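K.L.:
I'll drop the sequence and a predicted model, then ask my questions.
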Amino acid sequence: MAERLTIGTRGSPLALAQAHEAQDRLAQSLGWSAEQLPLNLIKTTGDTIQDRALSEAGGKGLFTKELDNELLDGRIDLAVHSSKDLPTVLPEGIVIAGYFPREDVRDAFISRRAASLSDLPQGAVVGTASLRRQAQVLRLRPDLKVTLLRGNVETRLAKLDRGEVDATLLAMAGLRRLGLTEHVTAVLDTADFLPAVGQGAIAIAVREKDARVHEALAPILHAETGYALAAERAFLSVLDGSCRTPIAGHARLEGGALVLRGLVLRPDGSDSLSVTKTGAPQDAEALGREAGLDLKARMPAGFLNI
């Protein structure tokens, strides 16, 4: 094995925290120095768009396509991604090698005006860039106003402090990785507020036929997270999930079985359909597809239109 692997990452603070985790895990596993695992910071289209929702600009691939190009061209050996940013179909020649152990999957409610979502005053403004969060907020509190809030975690917190919005929702995983959990007002239970598919999981993308990189990564990948994400991503794929669709999904091992909960909502939160499926971990993809087909069969025409 050549004594060097280049890690591709976006340049946001959260992306860098995740890339450094990959660097640290590989260094410890391989017995290498950080210098043998350099980071290549790559600006993506998604990073440059701050004035509109990603759903209006092309969806999830906006955070990955530049890293995909660098990977296919051989300028990086692996790419570190937030799993929820990955499109359901990857470019030919690229695969997800696996995932690191999953962080907290829950969403955090953050506000300077209220102790919880239910305590916000009528008509309060909640800022988010996620249609999933928007739909679930409006399902619980149809009286609230939801507005677009883009930017990295620190930018969103600064906008909250300036009073541009009354509250926002962020992933607990990102706040933990950035050491910013002191900002959390309340943590939302997954029973009431289901996370995005892939939330909390770091995915490693590689060239499909690069045996050297697959071999280097194998000892540090987490099988349990892999089963969960296989089910969740198969579920999302059946529903043609993108940033344009309010879909939530979460799978986890319970007593040796894989349990998947899925949810699809109208964008205005006025209606929703849910599904729960249980099966063997090795049947994760089939389980996810079954859950997606179940919801698809029950979804009325025009369900995703406000």
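P.N.:
That came in fine, so what should we check first? Keep in mind it's a predicted model, so treat the numbers as computed, not measured.

K.L.:
rest of the way, CA atoms for contacts and neighbours
P.N.:
Fine.

K.L.:
which residues sit against the helix ranked longest in the chain?
P.N.:
Longest helix in the chain, counting residues (DSSP state H): helix 13-30. Contact with helix 13-30 is made by 7-10, 32-34, 37-39, 80-82, 152-153, 174, 177-178, 202, 216-217, 219-220, as judged by C-alpha atoms under 8 Å, 6 or more residues apart in numbering.

K.L.:
Comparison target below:
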Amino acid sequence: MRTVKVGTRQSALALTQTGQVIEQLQQASDKYGIECRFELKKIVTRGDQILDVTLSKVGGKGLFVKEIEQALLDGEIDMAVHSMKDMPWERQPGLAIGATPKRVDPRDCLVTRGGIPLAELPQGARVGTSSLRRSSQLLAYRPDLSVEWIRGNIDSRIRKLETEGFDAVVLAAAGLHRMGWEERISDYVSPDICIPAVAQGALGIECRSDDPFILDLLGRINDGHSELAVKAERQLLGRLNGGCQIPIGAYAVIRQEGGSGSAVTLEMTAVVGSPDGRLLLKEWGQGTDPIALGNALADRLLEQGADRIIAELRG
């Protein structure tokens, strides 16, 4: 029986979603007669240590995965559970995404004092977020809002509604769903208002590319539709050379006519915006090839002037 060492960040959300993945893997191994047991290893990342500045000011690329990927390469762990939106576009040589389990709700959501929805927040309401993507799109929708940066785990950010006087905080709905905290959600933000982050709501299970046992095991919990949607979104991110310091969003959905096994079509909306929300560039497209779709939408955004926004922010 093989002991499979699973690496994860040590936040409550990371531990919860890793536990959920281990449960899926245990069920799959029992079903298919794969003899293994799982051992959890907590790893502190640089992103967990830097809490006094916004992610955009410290670069963002690999902040929550670098140390975990090094543990994989060093053989200290056999797989790692990541929030896919935290993963940089560039792949580390020798590593692979072995599975994308079924994606959960990719939308952003608001937790507000009194359960007030976004449209009814008072003029000048203080809204906390650490995301330039969120602040850009929210300010485009409600220029009167006072959007301020806020860091920490989801529980500490929610507490700041009281401790620091915020009227609302913006979070990924997926995190609250995974924690079983749906009742705390005051309002879901429609993608028509705020396009989610690339791969938001999806997990990426990473492993060494030369470990056939782990690759076979992870393949048992892969969700093909989620994998296709995430692949299209991440291809757009890579084409734009994006990261946390650029307000970029992408949201792909699968359309499948007919029953299981019939052809699928991807539909994707993408956005690049200025941090103040005064300029939002949006594109929509559809296709069957996620790589081609991601590239096509990225190129059309660049033709609209996304390259100038990106260059200015990098500068």
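P.N.:
Okay, I see it. Because the structure is a prediction, the values reported are computed rather than measured.

K.L.:
if we can go back for a sec, now intersect the contacts of helix 13-30 of the first structure with the helices, please.
P.N.:
153, 174, 177-178, 216-217.

K.L.:
Write the PyMOL selection for whichever of these are buried.
P.N.:
Selection of buried members from those for PyMOL, criterion 16 or more other C-alpha atoms under 10 Å:
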select buried, resi 153+174+177+178+217
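
K.L.:
Adding distance to Leu304 of the first structure, write the ones in helices among the contacts of helix 13-30 of the first structure out as JSON lines.
P.N.:
Output for these, formatted as JSON lines (distance: C-alpha to C-alpha, whole Å):
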{"residue": "Val153", "distance to Leu304 of the first structure": "28"}
{"residue": "Gly174", "distance to Leu304 of the first structure": "28"}
{"residue": "Arg177", "distance to Leu304 of the first structure": "33"}
{"residue": "Leu178", "distance to Leu304 of the first structure": "34"}
{"residue": "Ala216", "distance to Leu304 of the first structure": "43"}
{"residue": "Leu217", "distance to Leu304 of the first structure": "39"}
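
K.L.:
Distance of the closest residue to Leu72 of the second structure other than its chain neighbours relative to Gln70 of the second structure?
P.N.:
Spatially, and ignoring its direct neighbours in sequence, Leu72 of the second structure is nearest to Asp78 (6.1 Å; C-alpha to C-alpha, 6 or more residues apart in numbering). Per C-alpha to C-alpha, to the nearest Å, Asp78 of the second structure is found 11 Å from Gln70 of the second structure.

K.L.:
quick one, which of the two is more surrounded?
P.N.:
Higher neighbour count among Asp78 of the second structure and Gln70: Asp78, with 21 against 13, using other C-alpha atoms under 10 Å.

K.L.:
would you list every one of the helices in the stretch 151-300 of the second structure?
P.N.:
154-163, 173-179, 212-219, 224-240, 290-304 (DSSP state H, counting those that start in this stretch).

K.L.:
mean distance, the shortest one to its aligned residues in the first structure?
P.N.:
Its matched residues in the first structure lie on average 0.5 Å from helix 173-179 of the second structure after superposition (mean C-alpha distance after the TM-score superposition for the first structure).

K.L.:
Could you do the fourth one as well?
P.N.:
Comparing helix 224-240 of the second structure with its match in the first structure after superposition yields a mean distance of 0.5 Å (mean C-alpha distance after the TM-score superposition for the first structure).

K.L.:
circling back: filter the contacts of helix 13-30 of the first structure down to the buried ones.
P.N.:
7-10, 34, 37-39, 80-82, 153, 174, 177-178, 202, 217, 220.

K.L.:
related to what we said a few turns ago, buried residues in the longest helix of the first structure, which are they?
P.N.:
14-27.

K.L.:
mean distance, that helix to its aligned residues in the second structure?
P.N.:
Mean deviation for helix 13-30 of the first structure: 0.8 Å (mean C-alpha distance after the TM-score superposition for the first structure).

K.L.:
Hey, what's the angle from that helix to helix 153-161? Just curious.
P.N.:
150 degrees (axes from the mean of the first three to the mean of the last three C-alpha atoms, to 10 degrees).

K.L.:
Can you list the residue ranges for strands in the stretch 51-200 of the second structure?
P.N.:
79-83, 95-99, 108-112, 126-128, 146-148, 168-172, 187-189 (DSSP state E, counting those that start in this stretch).

K.L.:
List of residues touching the second one?
P.N.:
Outside strand 95-99 of the second structure, the residues within contact range by C-alpha under 8 Å, 6+ apart are 69, 72-73, 204-209, 214-215, 218-219, 221-223, 227.

K.L.:
which among those end up buried?
P.N.:
Buried among the contacts of strand 95-99 of the second structure (16+ other C-alpha under 10 Å): 69, 72-73, 204-208, 214-215, 218-219, 221-222, 227.

K.L.:
For the residues you listed, which two are the farthest from each other?
P.N.:
Leu73 and Glu227 (23.5 Å; C-alpha to C-alpha).
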